[in-house]
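Trainee: here's my sequence, what's the structure:
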Amino acid sequence: MKLTVVGGGSTYTPELIDGFARLRDTLPVEELVLVDPAAERLELVGGLARRIFAKQGHPGRITTTQDLDAGVDGADAVLLQLRVGGQAARQQDETWPLECGCVGQETTGAGGLAKALRTVPVVLDIAERVRRTNPDAWIIDFTNPVGIVTRALLQAGHKAVGLCNVAIGFQRKFARLLGVSPADVHLDHVGLNHLTWETGVRLGGPEGEDVLSKLLSEHGEAIAADLRLPRPVLERLGVVPSYYLRYFYAHDEVVRELGTKPSRAAEVAAMETELLRMYGDPALDEKPELLAKRGGAYYSEAAVDLAAGLLGGGGSPYQVVNTLNRGTLPFLPDDAVIEVQAAVGPKGTTPLPVPAVDPLFAGLMANVTAYEDLALTAALHGGRERVFKAMLAHPLVGQYAYAEGLTDRLIAHNREHLAWA
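Mentor: This next block holds a predicted model:
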């Protein structure tokens, strides 16, 4: 089995490598190729990756290349984890929206739109090259904004599934609180990427006992603290929202906070500098503890599980993925990409039935789905007017004066990445 990671020079990669090494019985990788245009980073990450495999006794071969076509040739699956523009672009995404009084965040709101515009054309080019080289390969997208990027891939006819670590993070957290194995926790997870709610927490599988009310009753304070939302809000909602919902439920509070501290991008950039220094140590043969602060917790377990399921080698029968709606949520278009539990196998993903969704959540999902449709159109065809309409449609913007100012700033900060600007 050959897997290729595009964006293999990312500081995330050792987390992925560690998962491949530990879970080799689930996903027996024979060759792993790391592809990245940044030669120096690739050399550092590739060296550590080989040492991790060697320490854990993994027999697989790890190679590195800057040549995308060579890297994906013969791959059974291609995992995308790239960041167009790097941390510098992320710093901008998290900064200029604040000038208009809006949340500055890399995957949602105005900053998320900027990232989508930069990313979609690049990902589609990569996918076309994968299809030319190996049309049977699965594309697993971890590149944000996952929902929009996955929709672009599927709309273009690629064999693609989107992946996020929010659900597996909740699964692990709830398992610890309940004192059970993560495999025993099945989430009723519904929404769009980075706009999801846990409407049930079941023990043993999709038909198991729902213990969500027990969780909220006994551990509501700890869950609320992790989400940085008041416990009464969770009690009134009756669900556990993802931490991204704080941008919607406490927008003005978040904007005030973001204006008084260094951006997350600045923190991550400093962290990456230190991680790359550590990766260059020839004695280091395991992922460093600092990597846990970088983000992407349980990313490797989710990626291994999904790849194993798609390639027929095992994996959990049900997994939370980003995939086509196809009537699962009747209030959304069939071609919308939703994030739900799905049956996963070599033929792809099939969403499990979802009970009726509370209008409080369905309304916001419909709004953001419309924004994502407009954002994808802007990413594919360009043009200031298309960007403005997408901006205006986003519930974190929503006012024409904000949308005008944000559109001008987005274009000014991203000209080098926008072929039409």
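Trainee: for the rest of this, base every contact and every neighbour count on C-alpha atoms.
Mentor: Will do.
Trainee: what residues does stretch 12-28 touch?
Mentor: When contacts are defined by CA atoms under 8 Å, 6 or more residues apart in numbering, stretch 12-28 is touched by residues 1, 29, 45, 48-49, 52-53, 56-58, 286-287, 291, 294, 296, 299-301, 303-305, 307-308, 313-315.
Trainee: apologies, that question was intended for stretch 402-421.
Mentor: Outside stretch 402-421, the residues within contact range by CA under 8 Å, 6+ apart are 85, 92, 96-97, 100, 110-111, 114, 117-118, 382-384, 387-388, 391-392, 397.
Trainee: same check, this time on stretch 189-208
Mentor: The contact list for stretch 189-208, computed with CA under 8 Å, 6+ apart, reads 108, 145-147, 164, 166-167, 183-188, 209-212, 238-242, 244-245, 320, 322, 337-341, 354, 365, 369.
Trainee: here is a second sequence; please produce its structure as well for comparison:
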Amino acid sequence: MKLAVVGGGSTYTPELVDGFARLRDTLAISELVLVDPAADRLELVGGLARRIFARQDHPGKITTTSDLDAGVQGADAVLLQLRVGGQAAREQDETWPLECGCVGQETTGAGGLAKALRTVPVVLDIAERVRRANPDAWIIDFTNPVGIVTRALLQAGHKAVGLCNVAIGFQRKFAALLDVAPGEVHLDHVGLNHLTWELGVRLGGPGGENVLPRLLAEHGDAVADDLRLPRTLLDRLGVVPSYYLRYFYAHDAVVRELATKPSRAAEVAAMERQLLDMYADPALDEKPELLAKRGGAFYSEAAVDLAASLLGNGGSPVQVVNTYNNGTLPFLADDAVIEVQARVDKDGPVPLAVPGLDPLYAGLIANVTAYEDLALEAALRGGRDRVFRALLAHPLVGQYDYAEGLTDRLLAHNREHLSWV
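Mentor: Got it, this is the predicted structure:
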């Protein structure tokens, strides 16, 4: 079995390679190709990747290339984990929105829109080349904003599934708090990418006992601290929102906070320099502890599980993925992309039924879906007015003077990446 990772020069990649090595009984890879235009980074990451495989006696071959077409040729699955514009573009996404009093973040709000505009055309070009190389290949998208990118892929007819590590992160944290094996924890995970709530925490499977009330009663302080939200809010909601809901539930406080400290992009860029120095050490043959602070925790386990199911090699029968709604949430169009539990096999994901949602969650989901509709239209067709409309629709913007100012800044900071500006 051949897998290709586009964006394989990312400092994330050793996390993914470590998972492939440890979980080879779940996903037997004969060849792993790391594809990246940054040849210097690719050489460092590829060298460490080979040493990780060797340390764990994995028989698979790891190759590296900057030639996308050659790298994806004959691949059974292609994982996308690219960042158009690199950390420099992320730094901008996280800073210029603050000038307008809006949150600066790389996947939501104005910064998230900028990332979508840069990313969607590039991903669609990659996907078309994957289809020419092997029309049966699955595309697993880890590239943010995952919901918008996945919808672009699906609308273009690609065999694509979106993947995020938020759900598996909650699963592992809850399992540790409950002192059970992670596989025993099933989440009633509902929403859009980076806009989700855990409505239930069940033991033993989708129909198991819901222990969320006990989890909140016994460990609510720890969960709230991790989310940086008040314990009282969790108690009133009776659910666990994802970390990204903090941008909605505490927007103004977050803006004040972000304006007084270095951006996350600056922190990550410094961390990446350290990691690349470590990767250059020929004695290093395992992922360093520092990588855990880079983000993407448990990404490898989620990716292995999803790829194994899509390729008919096992994997968990139910997983959290981003895929077409197809009536799962009746207040959304069928072609909206949602993030929910789904049964996954070689034919792709089929979402599990979701009970009627409280308007508190359904309303915000509908609002952000409308924004994502407009964001995708802007990414595909360009135009200043389409950018403005998407920003005006976003609940973190929503005022015309903010939308005007943000549109001007977005276009000014992204001219080199937008062919239509």
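Trainee: are any of the contacts of stretch 12-28 of structure 1 buried, and which?
Mentor: By the neighbour-count criterion of 16 or more other CA atoms under 10 Å, those include these buried positions: 29, 45, 48-49, 52-53, 58, 286-287, 291, 294, 296, 299-301, 303-305, 307-308, 314-315.
Trainee: re earlier: quick one, which of the contacts of stretch 189-208 of structure 1 are buried?
Mentor: Applying 16+ other CA under 10 Å to the contacts of stretch 189-208 of structure 1, the neighbour count classes 108, 145-147, 164, 166-167, 185-188, 210, 212, 238-242, 244-245, 320, 322, 337-341, 365, 369 as buried.
Trainee: give me the most central residue, structure 1.
Mentor: Computing the C-alpha centroid of structure 1 and ranking residues by CA atoms, centre = their mean puts C164 first, at 3.8 Å.
Trainee: which residue numbers in structure 2 go with stretch 238-253 of structure 1?
Mentor: With the alignment judged by TM-score structural alignment, the segment of structure 2 matched to stretch 238-253 of structure 1 spans residues 238-253.
Trainee: please enumerate the helices of the stretch 151-300 of structure 1.
Mentor: Remark: helices of the stretch 151-300 of structure 1, listed N- to C-terminal, are 166-178, 212-227, 231-237, 246-249, 251-258, 264-279, 299-310; assignment by DSSP state H, counting those that start in this stretch.
Trainee: what does the stretch 301-421 of structure 1 give?
Mentor: Remark: helices of the stretch 301-421 of structure 1, listed N- to C-terminal, are 359-381, 384-393, 400-414; assignment by DSSP H, counting those that start in this stretch.
Trainee: any idea of the angle the first one forms with helix 384-393?
Mentor: Okay, so that is helix 359-381 of structure 1. 170 degrees (axes from the mean of the first three to the mean of the last three CA atoms, to 10 degrees).
Trainee: in helix 359-381 of structure 1, what's buried?
Mentor: Residues of helix 359-381 of structure 1 classed as buried: 361-362, 364-366, 368-379 (neighbour count, 16+ other CA under 10 Å).
Trainee: try stretch 35-46 of structure 1
Mentor: Residues of stretch 35-46 of structure 1 classed as buried by neighbour count (16+ other CA under 10 Å): V35, D36, R41, L42, E43, L44, V45, G46.
Trainee: among these, which are located in strands?
Mentor: Applying DSSP state E to the buried residues of stretch 35-46 of structure 1, the entries found in strands are V35.
Trainee: what's the closest of the buried residues of stretch 35-46 of structure 1 to D226 of structure 1?
Mentor: Here the nearest of the buried residues of stretch 35-46 of structure 1 to D226 of structure 1, counting by CA to CA, is V45; it sits at 31.1 Å.
Trainee: returning to what we had before: just the buried residues from the contacts of stretch 402-421 of structure 1, in PyMOL please.
Mentor: Filtering the contacts of stretch 402-421 of structure 1 down to the buried ones (16+ other CA under 10 Å) takes a single PyMOL command:
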select buried, resi 92+96+97+100+110+111+114+117+118+382+384+387+388+391+392+397
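Trainee: now for P333 of structure 1, how many residues are close by?
Mentor: Applying other CA atoms under 10 Å, we find 16 residues neighbouring P333 of structure 1.
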